[in-house]
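> below: sequence and its predicted model.
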Amino acid sequence: METRQQWDVQTLTALVGEADDAGADVAADGGAGTDGNDAAFSEVNLSGVRIQRASIVLKQQFRIDASNATVQWINDLIDGRPIGPIPAGEKYQIRVVDSPVDLHQVIKGKVTEEGEHGLSRLLATYDWPYASAKNPGEPNGRWCVEMHREKDGRWATGLLDGDNRGYIAGSADAGPGSDRFCLPRNYGISSNGSAGLGKKSWAERPETVDEVGSTFTIQGFDLNYAGAIIGPSVKLREGRVVFDRSTSCSSAATNKREGRPDYSEQNLHNELNVLLKRGVHGLYLFAVDPALQAALKAAAQR
């Protein structure tokens, strides 16, 4: 009778989606490690084929240099549990800022502190349109993360009516106190990359400090500090995070195939999980949803 070794498919899927992303310490069935020990496998018989199967259990994250309490706080936010106080006295920094403009300034400050090879960047959920073709609505054809501040102080997606200026490098309206936020999506400033950088990744290119990354440019990559803009697809309702597929611009995440289950909520959850776990030393947050932003601010002040 034929014998094979096979990883449990569901567990392996979780491993690919999470361990590669977040870093993990893993153990197999029976508590044994995945170091080639045969005792880690259990045998099953499928239609006359004997298969030795091992399920991998994710136990600990290495990517975030933070205490268990801090990692748990981030997980609680992502998983829709009540948002408690941000753990105090931690070397890992979690800060909640008042606007996307402030978030950009904080990240640029971190890059300055880090020097020539600073790896701190802005990221955002996929809640603003993006396409490989040029954007006909922006002067330079870029796709941007656009927001403006309403008279009541609330930040809303999009620019004000009549504002067709798009991204302006070094513009004064990008500074502290501005009521306008407009930065290109990944590779929007220099689609051909920086001169002399060859195949450097998105975050390693100096001009990308003025861009906003996504799961597609940052997945599997470590930053020193991540500034995350949580867009309108992530909301706080009845004290818990919920996901709103109607406001996401990611068709890959939200398209429901006929006759198939709707995985939109899980996909948007996974997107948030990737974005909030990129920073090794710190995470800076701004949420478009007023209720979520207020809850995050309250969590930072307790």
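Everything's here; your move.
> please count neighbours and contacts with C-alpha atoms only from this point.
Noted.
> double-check V145 against R180; I have them as touching.
No. Using CA atoms under 8 Å, V145 makes no contact with R180, being 10.8 Å away.
> those two: which is more packed in?
V145 (28 against 22; other CA atoms under 10 Å).
> and the residue nearest to L58 when sequence neighbours are not counted, how many neighbours does it have?
Excluding the flanking residues, the one nearest L58 by CA to CA, 6 or more residues apart in numbering is V26, at 4.9 Å. Neighbour count of V26, defined by other CA under 10 Å: 19.
> by contact count, what packs against the helix or strand encompassing V26?
V26 belongs to strand 25-27 when assigned by DSSP states H and E. With contacts taken as 3 or more CA pairs under 8 Å, 6 or more residues apart in numbering; DSSP states H and E, strand 25-27 sits against strand 57-60.
> counting contacts, what elements does the strand it packs on pack onto?
By 3+ CA pairs under 8 Å, 6+ apart, strand 57-60 packs against strand 25-27.
> hmm, A228 is touching L276, no?
Yes. Using CA under 8 Å, A228 is in contact with L276, at 6.8 Å.
> distance from stretch 241-250 to the middle of the chain?
14 Å (CA atoms, centre = their mean, to the nearest Å).
> from the opening residue of that stretch to its closing one, how far?
Terminal residues of stretch 241-250 lie 19 Å apart, using CA to CA, to the nearest Å.
> one more: stretch 108-120?
End-to-end distance for stretch 108-120, by CA to CA: 8 Å.
> now do the buried residues in that stretch.
Across stretch 108-120, burial judged by 16 or more other CA atoms under 10 Å covers K108, K110, V111, G118, L119, S120.
> and the last one, how far from A287?
What it means is S120. Distance from S120 to A287, by CA to CA: 19 Å.
> the second one now?
Using CA to CA, one gets 20 Å for the distance from K110 to A287.
> and for the third one?
Counting by CA to CA, the gap from V111 to A287 is 22 Å.
> what does F181 give?
Noted for F181: a distance of 14 Å to A287, by CA to CA.
> can you give me the buried ones in stretch 124-141?
Result for stretch 124-141 [16+ other CA under 10 Å]: buried residues A124, T125, Y126, D127, W128, Y130.
> just checking, the fifth one touches R142?
No. In this structure, W128 sits apart from R142 without contact. The criterion is CA under 8 Å, and the distance is 12.0 Å.
> tell me the SS of H104?
Following DSSP: H, G, I helix; E, B strand; the rest coil, H104 is assigned to helix.
> oh sorry, the question was meant for I83
Strictly by three-state DSSP, I83 counts as coil.
> isn't it up against L77?
Yes. Counting by CA under 8 Å, I83 does reach L77; the two are 5.9 Å apart.
> what touches both of these two?
Shared contacts of I83 and L77, defined by CA atoms under 8 Å, 6 or more residues apart in numbering, comprise R240.
> can you give me the strands in the stretch 201-302 of the chain?
With DSSP state E, counting those that start in this stretch as the definition, the stretch 201-302 of the chain shows strands at residue ranges 212-213, 223-230, 234-237, 240-243, 279-287.
> try it against this one:
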Amino acid sequence: KKFTDINTALFGNDDLSWTQLDWIKAKSTHQLYLLDSAQSVKPADLPAEVTAALVQQARSANSFFRLVSQMRVAGGTDYIEFIGRIFAGTQQGPESFGNYELRFFDDIAEMRKEIFEKDKEVGLSRMIAGYAWPWASKNDPSEVDIQIGNLGLTWNRTATDWINSPTSLEEVGSIHTVQGYDLNYAGVIIGPDLGYDPVSKKIVFHRENYHDKKGKENNPRLGIEYTDEDLLNYVVNIYRVLLTRGIKGTFVFVCDPALREQLGQNFDPQL
């Protein structure tokens, strides 16, 4: 309703083509856009063709500038590109990234223990995961949300500034709590929403294990239904974001056995 009301107030009608980008243009004289399409994590984000057109317009006006470095991850651009190749299936074995601590775990409890140790040492160390389990504890705080082997974990109790909340170290944060935040160490759980097909040799999406309603919501307004391949791209982007939150290091645990074996080939347990 609010979307319709805003469109009508700004443009006099509720044309289905209007987006929040149009709102920005309507309410400002100059615009500066910082775009990273690899951080688009849900269907409600601006469509890729819209942002691509924006880039082309900027190029034509000689006002397009590519950012070639980032200031969060100590592993640098090499690490960012490594994560991209991991999910593209083009990475050929382990790499090292200087002092950046990248570790792959077969035991989720051991990874959690290490995150607690890092938090004692340097602070701002948290467990984060893809939205591959229902948020049962939202309505019943006694519920366990994430059960992996003998370890039961709960989702973030708050979505507002979760990282700095008093109970965050004991909890697991979702994409909605960490996008835009920095951590010193991130313990990333790649959940059963992703798997690996050894026949096609590709990462696959398991819709039944993806529990973000907004993350897989179709758009009846525009007559759009999202396929598993569409949603795979969004979920992979989520994990790219999660795996690039850690300034000093990233720890990784993969739930799906076939995917764990496949991705594990690109991590050196000694690093």
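Sure, I can see it. Being a predicted model, the structure only gives us computed values, none of them experimental.
> among the buried residues of stretch 124-141 of structure 1, which one lies nearest to L58 of structure 1?
Using CA to CA, T125 comes nearest to L58 of structure 1 of the buried residues of stretch 124-141 of structure 1, at 25.2 Å.
> the closest one and N140 of structure 1, how far apart?
Distance, T125 of structure 1 to N140 of structure 1, by CA to CA: 23 Å.
> do the same with E18 of structure 1
37 Å.
> D222 of structure 1 now?
Applying CA to CA to D222 of structure 1 and N140 of structure 1 gives a distance of 30 Å.
> what of V16 of structure 1?
With distances taken as CA to CA, V16 of structure 1 is found 38 Å from N140 of structure 1.
> end to end on stretch 76-84 of structure 1, go ahead and measure it.
8 Å.
> stretch 208-228 of structure 1 corresponds to what range in structure 2?
Aligned by TM-score structural alignment, stretch 208-228 of structure 1 corresponds to residues 168-188 of structure 2.
> can you get me the start-to-end distance on the matching stretch?
End-to-end for stretch 168-188 of structure 2, by CA to CA: 14 Å.
> chain center to it, what's the gap?
10 Å.
> so what touches it?
By CA under 8 Å, 6+ apart, stretch 168-188 of structure 2 touches 72, 111-112, 115-116, 118-119, 122-131, 153-157, 159-163, 238, 241-243, 245-253.
> which of the residues in that stretch are classified as buried?
Neighbour-count burial for stretch 168-188 of structure 2, counted by 16+ other CA under 10 Å, picks out 168-169, 171-175, 177-178, 182-188.
> quick one: N99 of structure 2 from T250 of structure 2, how far?
Look at N99 of structure 2 and T250 of structure 2: by CA to CA, they are 12 Å apart.
> these two: which is more packed in?
For the pair N99 of structure 2 and T250, the greater number of neighbours falls to T250 (25 against 11), based on other CA under 10 Å.
> contacting residues around the more buried one?
By CA under 8 Å, 6+ apart, the neighbours of T250 of structure 2 are E101, L102, R103, Y185, A186, G187, V188, L243, T244.
> what does H281 of structure 1 give?
Residues counted as contacts of H281 of structure 1 (CA under 8 Å, 6+ apart) are I64, D65, A66, K91, Y92, Q93, N224, Y225.
> hmm, 10 Å instead?
63-66, 91-94, 120, 222-226 (CA atoms under 10 Å, 6 or more residues apart in numbering).
> do you know how far it is from P100 of structure 1?
20 Å.
> same question for K297 of structure 1.
K297 of structure 1 sits 14 Å away from P100 of structure 1, going by CA to CA.
> who's more crowded, the two?
Neighbours per residue, other CA under 10 Å: of K297 of structure 1 and P100, the larger number sits with P100, 31 against 20.
> and that one? What does it align with in structure 2?
With TM-score structural alignment as the criterion, P100 of structure 1 lines up with I108 in structure 2.
> what do you get for K134 of structure 1?
With TM-score structural alignment as the criterion, K134 of structure 1 lines up with N139 in structure 2.
> about what we covered before: in CSV, list the buried residues of stretch 124-141 of structure 1 along with distance to N267 of structure 1 and secondary structure.
Formatted as CSV, the buried residues of stretch 124-141 of structure 1 follow (distance: CA to CA, whole Å; DSSP: H, G, I helix; E, B strand; the rest coil):
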residue, distance to N267 of structure 1, secondary structure
A124, 15, strand
T125, 12, coil
Y126, 11, coil
D127, 13, coil
W128, 16, coil
Y130, 18, coil
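> contacts only, for the nearest residue to G173 of structure 2 once chain neighbours are set aside.
Nearest non-adjacent residue to G173 of structure 2, counting by CA to CA, 6+ apart: I128, 4.5 Å away. Shown in contact with I128 of structure 2 (CA under 10 Å, 6+ apart): 155-156, 171-175, 177-178, 186-190, 239, 242-243, 245, 252.
> in structure 1, what sits opposite I128 of structure 2 in the alignment?
Aligned partner of I128 of structure 2 by TM-score structural alignment: L123.
> quick check, its match in a strand?
Yes. Assessed by three-state DSSP, L123 of structure 1 belongs to a strand.
> ok, the residue mapped onto N156 of structure 2 from structure 1 - contacts?
Using TM-score structural alignment, the equivalent of N156 of structure 2 in structure 1 is N186. Contact analysis of N186 of structure 1 by CA under 10 Å, 6+ apart lists 122-123, 130, 142-144, 202-203, 208-214, 216-218.
> switch the cut-off to 7 Å
By CA atoms under 7 Å, 6 or more residues apart in numbering, N186 of structure 1 lies in contact with E211, V212, G213.
> skipping its backbone neighbours, what lies nearest it in space?
Spatial nearest neighbour of N186 of structure 1, chain neighbours left out: G213 (5.0 Å); criterion: CA to CA, 6+ apart.
> the one you found and S55 of structure 1, how far apart?
Separation of G213 of structure 1 from S55 of structure 1 (CA to CA): 34 Å.
> and for E258 of structure 1, the neighbour number?
7.
> ranges for the helices of the stretch 51-200 of structure 2?
For the stretch 51-200 of structure 2, helices defined by DSSP state H, counting those that start in this stretch occupy the ranges 76-88, 108-122, 175-178.
> how far apart are the shortest one and its match in structure 1?
Once superposed with structure 1, the aligned residues differ from helix 175-178 of structure 2 by a mean of 0.9 Å; criterion: mean CA distance after the TM-score superposition for structure 1.
> need the counterpart of L285 of structure 1 in structure 2.
Mapped onto structure 2 by TM-score structural alignment, L285 of structure 1 lines up with V252.
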